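1. Sequence plus predicted model, see below.
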Amino acid sequence: DPLDQTVDGRSLGLGVDPDDIESDDVEGPKRSEDDADADSTAPRQAAGSDSGPGPGTDMAVTLSGACDAATGAAHFPDLCRGLSDGAHAAARTDVGAQLAGFLGGAGDALRNADRVEGTRLALALEAGAERVTEGDDGAHPGSLLAVMSAAADGALDASDAGSDLVEVLVSAAEAGLVELEQGPVADAKLSESGTVDGAAAGFLLVLDSLAAFVSGDPLPEPPRLDREPPTTPSAGAARFSVRGRITPPDPGVELAADLEVVIHELSERSSMERAGGQWIVDATTTLPGAVVEAMSGAGRLSEMHVGLAPGPT
């Protein structure tokens, strides 16, 4: 684990000299920065293209490859090299390549460490963000690269204030979340769907998980989308119109995105709009009961309408 508190037989949390971060006196072979830069900028298909995996899938595959390659590492040089090499090998799209580049840059700042505390981690997040955002034009608020940069800035601010490791991680995640929520403000498509950048949200989940591990808190739980997949309706099945308002206990963008995915899968056509602290759902479906069940699981329902949809059945 990248933050295993017994890595190299030392405890995380106290005293580090930031001046040795750029040192190259590392045992064993390692990837050069030029190699890592070449890997992170090599042409790859866009996430979500017809021939490639979606951004969430590639994030998961890339991170899994990184962890598999780093399993068994007993020292930071091996750990950092494994995370970087495994991620670069597993990445299939631009999103995975960006995550791999970030891990490579962060690894350069950590590979000579004997322990990690707030200052060291903040500098690692900064190095990771700089590795992949150097050519970014900053024109895409809420994107993966923008969230990486914001998280690094938040970590540095906390480190400058003398915060400890957990506080630096929390500050990074909070700053990243603020940036993530700028996506729907700047992107009309995200605003209309009530969603955020999936890759950026996945990156924040990694930070949240690290913070939970280091602090001893429970790890974040994935959304509960464990319903049985709906059976494909037979031709001529009746089509229903389902409309209504939902008042969720927490109108956050992640919960809205989860609900929208479920309703989309259950419907032939669907839309979900925000109105203050409510969500307005309008769906055409052959499975009205399942749609209503999904809506009721997300909050209190009001102004519900369920009826036969116009047109041929």
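-> Arrived safely.
2. rest of the way, CA atoms for contacts and neighbours
-> Fine.
3. Number of residues surrounding residue 266?
-> Other residues within reach of residue 266, judged by other Cα atoms under 10 Å, total 24.
4. Do I have it right that it meets residue 293?
-> No. In this structure residue 266 lies outside contact range of residue 293 using Cα atoms under 8 Å: 10.9 Å.
5. overlap in contacts of these two?
-> Taking Cα atoms under 8 Å, 6 or more residues apart in numbering as the contact rule, residue 266 and residue 293 touch no residue in common.
6. Okay, strands next: where are they in the chain?
-> Taking DSSP state E, the strands of the chain run over residues 240-247, 269-275, 278-285, 300-308.
7. nearest to residue 190, of those strands?
-> Evaluated over the strands of the chain, closeness to residue 190 peaks at strand 269-275, with 10.7 Å, by Cα to Cα.
8. Run through who's touching the closest one.
-> Under the criterion Cα under 8 Å, 6+ apart, residues 192-194, 260, 263-264, 279-285 lie in contact with strand 269-275.
9. try this one next to it:
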Amino acid sequence: MAQAITELQVSTNRDEEDKFKKDFTKVDGNLNSGTSGPEVFLWYKKEGNKPVTRIQFSFRTEMDHALDASGFKKIQKNINIGTNGDAIFLWYMSGTTSSDIPIVDLKVTTIVQDESRLFRSGWERLGCDLNRSNRGDPVNLWVKRNTTSYIHDISASLSFAEDKSLFDQGYICVDEDTNRDVKPPGSAVFLWYRHSTFPDNCITDIEVSLNKDQENKLEKNGYIKVNENLNAGTNGDPVYLWYKHSEDPAIQFLNVLVGDEALQVYKSAKICKVVEKNLNNGNGGVHLYVTYK
């Protein structure tokens, strides 16, 4: 079994690269790809007995408190340095819940078209575009765990005050606000999922409803409604995520696609299922779609 990653670092200049290359392994892929900012790279180390099990990103200061209080370590380097994008910081932890599964490898993609081959090989894409709001290339971090995992639970939050409780239960936040760029701003709404290494009783199908008729149809077909309106606080339609347990294979990955270009690429690749219902329906925000495999 591959040895787990135990420590992470981020370099934002040549001097830091020279310092880290003595003890760390560099992950290929500039986290500032396609921008005028400096090259930024992620580094990892495999020493010790505390495996990294969860990686999250913050791009609003309100996200920091729960991450810190839940035991995440913050790397004090803005990944979007030198750009006009959101200040993004990486956090990681060595969790001990039954949903915490060690991470053994990392990859970075900077082209949407490259993502399908990683999904096909069992890689899990994290939720935050590391070039968020700076018009650079779509940069995403991918993790490989030491064993196959499945999505056991899905939740949603409307307030950053809920984050610590979810983190403490072993949930991973999909770091993309489903009310992204809504004007006037709505609630800060995020999707969450929790892993299990046992496929039995895990989620097998995901859907989205945009109106009451769709809600009634999904309920009749045995779907379970996730707790919160993903359009909360906006003038848009009520949008809900639904999931189902059946005899189909259990889902391993859940994520949010940003924009119609990503939607078309994923549809063409036919690796993941895409729910073609905009999570920002009726509110004028960025088009967002749920994808899963």
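-> Great, that's in hand. Keep in mind the model is a prediction, meaning the values are calculated, not measured.
10. Quick check: TM-score for this pair?
-> The pair, once superposed, lands on a TM-score of 0.26 when counted by TM-score structural alignment, normalised by the length of structure 2; 134 aligned residues with a Cα RMSD of 6.6 Å.
11. I'd like the contacts of strand 269-275 of structure 1 as JSON lines, with distance to residue 254 of structure 1 and neighbour count appended.
-> Formatted as JSON lines, these follow (distance: Cα to Cα, whole Å; neighbours: other Cα atoms under 10 Å):
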{"residue": "192", "distance to residue 254 of structure 1": "14", "neighbour count": "13"}
{"residue": "193", "distance to residue 254 of structure 1": "12", "neighbour count": "17"}
{"residue": "194", "distance to residue 254 of structure 1": "9", "neighbour count": "21"}
{"residue": "260", "distance to residue 254 of structure 1": "10", "neighbour count": "22"}
{"residue": "263", "distance to residue 254 of structure 1": "15", "neighbour count": "25"}
{"residue": "264", "distance to residue 254 of structure 1": "15", "neighbour count": "17"}
{"residue": "279", "distance to residue 254 of structure 1": "13", "neighbour count": "22"}
{"residue": "280", "distance to residue 254 of structure 1": "16", "neighbour count": "17"}
{"residue": "281", "distance to residue 254 of structure 1": "16", "neighbour count": "20"}
{"residue": "282", "distance to residue 254 of structure 1": "19", "neighbour count": "19"}
{"residue": "283", "distance to residue 254 of structure 1": "20", "neighbour count": "23"}
{"residue": "284", "distance to residue 254 of structure 1": "23", "neighbour count": "25"}
{"residue": "285", "distance to residue 254 of structure 1": "24", "neighbour count": "26"}
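12. Same list, those, but as a markdown table with distance to residue 241 of structure 1 please.
-> As requested, these are arranged in a markdown table below (distance: Cα to Cα, whole Å):
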| residue | distance to residue 241 of structure 1 |
| --- | --- |
| 192 | 20 |
| 193 | 19 |
| 194 | 21 |
| 260 | 16 |
| 263 | 13 |
| 264 | 13 |
| 279 | 17 |
| 280 | 13 |
| 281 | 10 |
| 282 | 7 |
| 283 | 6 |
| 284 | 5 |
| 285 | 7 |
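13. Tell me the one among those nearest to residue 67 of structure 1.
-> Comparing the contacts of strand 269-275 of structure 1 against residue 67 of structure 1 with Cα to Cα places residue 260 closest, at 30.8 Å.
14. Could you pull up the residues touching that closest one?
-> Residue 260 of structure 1 neighbours (Cα under 8 Å, 6+ apart): 193, 271-272.
15. For residue 241 of structure 2, which non-adjacent residue is closest in space?
-> Residue nearest to residue 241 of structure 2 in three dimensions, not counting chain neighbours: residue 208, with 4.6 Å by Cα to Cα, 6 or more residues apart in numbering.
16. Can you tell me the element that neighbour falls in?
-> In the assignment (DSSP states H and E), residue 208 of structure 2 maps to strand 205-209.
17. For the helix or strand harbouring residue 261 of structure 2, which helices and strands make contact with it?
-> In this structure, residue 261 of structure 2 is located in helix 260-269 according to DSSP H and E. Of the remaining helices and strands, those touching helix 260-269 of structure 2 by 3 or more Cα pairs under 8 Å, 6 or more residues apart in numbering; DSSP states H and E are strand 273-275.
18. what's the angle from the following helix or strand past the strand it packs on to strand 205-209?
-> Secondary structure here is assigned by DSSP H and E; on that basis, the next helix or strand after strand 273-275 of structure 2 toward the C-terminus is strand 288-292. Direction vectors for strand 288-292 of structure 2 and strand 205-209, defined by axes from the mean of the first three to the mean of the last three Cα atoms, to 10 degrees, enclose an angle of 160 degrees.
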